[in-house]
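Enquirer: I would like the atomic coordinates for the input below:
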Amino acid sequence: MTEILVVGASIAGQTLAYWLARHGMRATLVERAPRLRTGGNGVDLRDEATEVAARMGILPRVRAAAADVRGMKFVDAADRAVARVNMSRNGEIEIMRGDLVGLLHEVAEPEVEYVFGDSVRSMEEDAGGVTVSFEGGTTRRFDLVVGADGLHSSVRRLAFGPEEGALRHMGHYFAFANADSALGEDRWVTMYNLPGKMAGLYRSGNHAQAKAYFIFRSAPLAHDHRDAEQHRTLLKEAFGHETSWRVRELLDGALADPDFYFDALSQVHLPSWSSGRVALVGDAAYCASPASGAGAELAVVGAYRLAEELAGTSDHQIAFRRYEEGHRELVKRKQQIGPNVRMMVPKTHLGMWARNGLALSMGLLARSS
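Expert: Sure thing, here's the model as predicted:
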């Protein structure tokens, strides 16, 4: 039986492990965190990703847990809505990332070996397999290794080299955290702009917990992506002096939240998603950034395709090549995110005014009464 190590127990890793097990392979899923990471913002499933969810038997529960957000509104400092954007799209389901991770775990856990609180320290490949040493001190042997461990993938670093060669900074940083639900309108995303910055509230119709989020323009900053206290400092430096709208309340809540998340808006671009017996899937291979709204879609579809190709041939090199050939076009389309971020975070007051005027003229926005 083929033994495959999957690193990262989020959307891509759990989808892949489930389908590998369904195809008769033995999947071991290792996750650095001590338990499932159930935080995060809303993610979208659409088109082929919803078909994969249906084949996994979780689509009815995905629909039941849908965020049910009607749209987003732009507000001024007095919390008056300047305009609203209808976000309903046929055939698309928005679900909180943590809810989707939980549903995937329910179907994958009976068939997959989960190892929490550990990570890969080193990998040594030979003609017959990969010897993996873990941070916890154990060493195990696998036929293949797949990195599904996100934007800052340790598997990618070990097999492909430093992440600087893979990441493309998109000129912004962002943060998510829990927020007081009383601060936002139910079933709406509320966005407040300052030049080069945006603070917002996300209120799902099916969740009592609201989410705060922040985006600010910046050249690359020197920081450790695992240092949460450093992240809090950077966000406080960007927004700490702002007193308009509800920025201070949102910031205070975010800085106190243990599930606070901060990172650069970045994409991953690699000439190949495999090297020998090691492959990558999801954000580790082709992160399109949160601005694309396509991360979950690419993760689910890519993981499914990789499992299908591995099941279709005993030659992993052929499987890896077919997986990449079949998935590259979708990745290419989703990484072309256009002016999304510039529209959300105009650089100047004039840019904010022009954004609203342009969107109104194009029929994208409806004036609030």
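
Enquirer: from here on, contacts and neighbour counts on C-alpha atoms
Expert: Noted.

Enquirer: residues in contact with A49?
Expert: Contact partners of A49, counting by C-alpha atoms under 8 Å, 6 or more residues apart in numbering, are 297-298, 300-301.

Enquirer: just how off-centre is the helix or strand containing it within its chain?
Expert: Using DSSP states H and E, A49 sits within helix 48-55. Put simply, helix 48-55 sits 18 Å off its chain's centre (C-alpha atoms, centre = their mean, to the nearest Å).

Enquirer: which one of the contacts of A49 is nearest G102?
Expert: Each of the contacts of A49 was scored against G102 by C-alpha to C-alpha, and V300 proved nearest at 14.2 Å.

Enquirer: where does the closest one land in three-state SS?
Expert: Of the three states, V300 takes helix according to DSSP: H, G, I helix; E, B strand; the rest coil.

Enquirer: correct me, but it touches V52?
Expert: Yes. Contact criterion C-alpha atoms under 8 Å: V300 and V52 qualify, at 7.3 Å.

Enquirer: neighbour count: the two, which is higher?
Expert: Higher neighbour count among V300 and V52: V300, with 25 against 21, using other C-alpha atoms under 10 Å.

Enquirer: now the second one, please; I'll put the structures next to each other:
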Amino acid sequence: MTHTTRTNTGSAPTKSPRRVATRSLAHLDVLISGASVAGPALALWLARYGARVTVLEKAPALREGGFAVDFRGDVHRTVLRRMGIWDEVHRRQTHMGRQTVVEADDTERVALPAFFMSGDVEIFRGDLSKILYERTADRVEYVFGDSVATLTEDSEGVDVTFDRGAPRRFDLVVGADGLHSHTRRLVFGDESRYLRFLGYYVAGFGIPNHLGLDRTARLYSEPGRTVVISNYDGDPDRAGVGLIFRSDRLDHDRHDIAQQKKILADRFADMGWKHAPKALEGLESADDLYFDAIAQIHVDRLSKGRVVLLGDAGYGATMGGIGTGTALVSAYVLAGELAAAGGDHRAGFAAYEAEIRDYAKGCQKTADNAGPFLAPPTEKKIRSRDRAYRVLGSRLLAGLFKKLTEKAASDLVLKDYAPVDRQP
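Expert: Have a look, this model is predicted:
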């Protein structure tokens, strides 16, 4: 088992990456549950190594829109380039501009430059998912509108039944189905064993662009809650609302949209910002509501038998944990280690975990303070946060801040697994 050489500072690698011999995976049938980002990214690499790949998604089609995600640092850039999607990600990036923290009367408190939130390049999760789908659809089987019902493993493979489709058999199964992974629950046990609630909730939905924003955002905080109105794509008619609030663990149904809307309406009913009431008017009619706890997933191990976890299913953080970049890096490593092991899942999974566990934990740790930073619990802490924004966003400290934000994302020396097929 080969370990990466890690740096103490998150700076550039201290030695050149090692080139690793790989073998074809043409003898493998792999089922990937989840077609957001991690799943299709892994499918891209496995298909290049020759594996037969099926990606299963419970939604009836690719999910559009979603929050913007960013990439930062050499490791992210290297993986995007090796995937062959660097130029396309740049072509579809948000081009988000500065974001402004405001007072209740909407006067500016502090302005944040674009790099502060958007990294080297930023793209909507839905657009990234579409890029990955477009690059894999001709050699990967996608099945939408279905999900795994049961998994039964023996020494030669995994028998899978589905909610709708006919039973099938696969050599390996990958759970890339997010923070609330159904695959993880079936194989590793109930979510309550692995999900760590961090004391905050986050929500997002679309509204008419009544502020006339153009690739910018306005953010207002009161103790324990924050409202953000933003326009990321330049559409003059549409904007997005983000809501973050401090709370004890809520006893609610994750699938009951009406209940979630009531929770949000109650929590933000008396928000003091002059634009908050207008923003919340769009909540009742919103058909794209996202609502979840700010939480993290901590599992004891990433694989069990022929089943392995990837992305948020194995080391997720709702926000602030560089999760999308980690998912792409981890997909690259998982496929590479399987190919280096010639498809031996025991060796490949063990090597994947050895390579990625500390890296994923380091990225995840950056999200530990996401809730308190975005929605500080007291007025004093709001003022303290805004002073930090002002200092870190200054031209004088811009370079230092960039290095700090890249530290966890760059703290890995990537191997060069030399895919059989280098073409995108």
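
Enquirer: who's in contact with the most centrally placed residue in structure 1?
Expert: Most central in structure 1 under C-alpha atoms, centre = their mean is G295, positioned 5.1 Å from the mean C-alpha point. Residues near G295 of structure 1 by C-alpha under 8 Å, 6+ apart: 43-44, 282-283, 287-289.

Enquirer: ok so, going back, where does the following helix or strand past the helix holding A49 of structure 1 end up in structure 2?
Expert: Helices and strands here follow DSSP H and E; after helix 48-55 of structure 1, the next one along the chain is helix 59-64. With TM-score structural alignment applied, helix 59-64 of structure 1 matches the range 86-91 in structure 2.

Enquirer: mean shift between that stretch and structure 1?
Expert: On superposition with structure 1, the mean distance recorded for stretch 86-91 of structure 2 (mean C-alpha distance after the TM-score superposition for structure 1) is 1.1 Å.

Enquirer: buried residues, that stretch. List them.
Expert: Neighbour counts over stretch 86-91 of structure 2 (16 or more other C-alpha atoms under 10 Å) mark 86, 89 as buried.

Enquirer: same check, this time on stretch 156-176 of structure 2
Expert: Neighbour count says stretch 156-176 of structure 2 has 157-161, 169-176 buried, by 16+ other C-alpha under 10 Å.

Enquirer: what of stretch 127-143 of structure 2?
Expert: Judged by neighbour count using 16+ other C-alpha under 10 Å, the buried positions of stretch 127-143 of structure 2 are 127-133, 135-136, 139-140, 142-143.

Enquirer: trace D44 of structure 1 over to structure 2, please.
Expert: Match for D44 of structure 1 (TM-score structural alignment): D70.

Enquirer: mind reading off the mean deviation between the host helix or strand of its match and structure 1?
Expert: In the assignment (DSSP H and E), D70 of structure 2 maps to strand 68-71. With mean C-alpha distance after the TM-score superposition for structure 1, strand 68-71 of structure 2 departs from structure 1 by a mean of 0.9 Å once superposed.

Enquirer: which other helices and strands contact that strand?
Expert: The contact analysis (3 or more C-alpha pairs under 8 Å, 6 or more residues apart in numbering; DSSP states H and E) places strand 68-71 of structure 2 against helix 114-118, strand 121-124, helix 323-340.

Enquirer: switch the ones you listed over to JSON lines; also include distance to H90 of structure 2.
Expert: Supplementary listing: these in JSON lines, determined by distance: least, C-alpha to C-alpha, whole Å:
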{"stretch": "helix 114-118", "distance to H90 of structure 2": "12"}
{"stretch": "strand 121-124", "distance to H90 of structure 2": "7"}
{"stretch": "helix 323-340", "distance to H90 of structure 2": "15"}
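
Enquirer: which among those is found nearest to S247 of structure 2?
Expert: helix 323-340 (23.1 Å).

Enquirer: how about that closest one, aligned to which bit of structure 1?
Expert: Helix 323-340 of structure 2 maps onto residues 295-312 of structure 1, going by TM-score structural alignment.

Enquirer: that stretch against structure 2, how far on average?
Expert: Looks like 0.9 Å for stretch 295-312 of structure 1 (mean C-alpha distance after the TM-score superposition for structure 1).

Enquirer: I'd like the distance from that stretch to the chain centre, please.
Expert: Stretch 295-312 of structure 1 sits 16 Å away from the centroid of its parent chain (C-alpha atoms, centre = their mean).

Enquirer: so which bits of it are buried?
Expert: Neighbour counts over stretch 295-312 of structure 1 (16+ other C-alpha under 10 Å) mark 295-311 as buried.

Enquirer: just among the contacts of G295 of structure 1, which is most surrounded?
Expert: Going by other C-alpha under 10 Å, G282 tops the contacts of G295 of structure 1 with 29 neighbours.

Enquirer: hmm, that one is touching S153, no?
Expert: No. Assessed by C-alpha under 8 Å, G282 of structure 1 is found out of contact with S153, at 10.3 Å.

Enquirer: I am finished for the moment; much appreciated.
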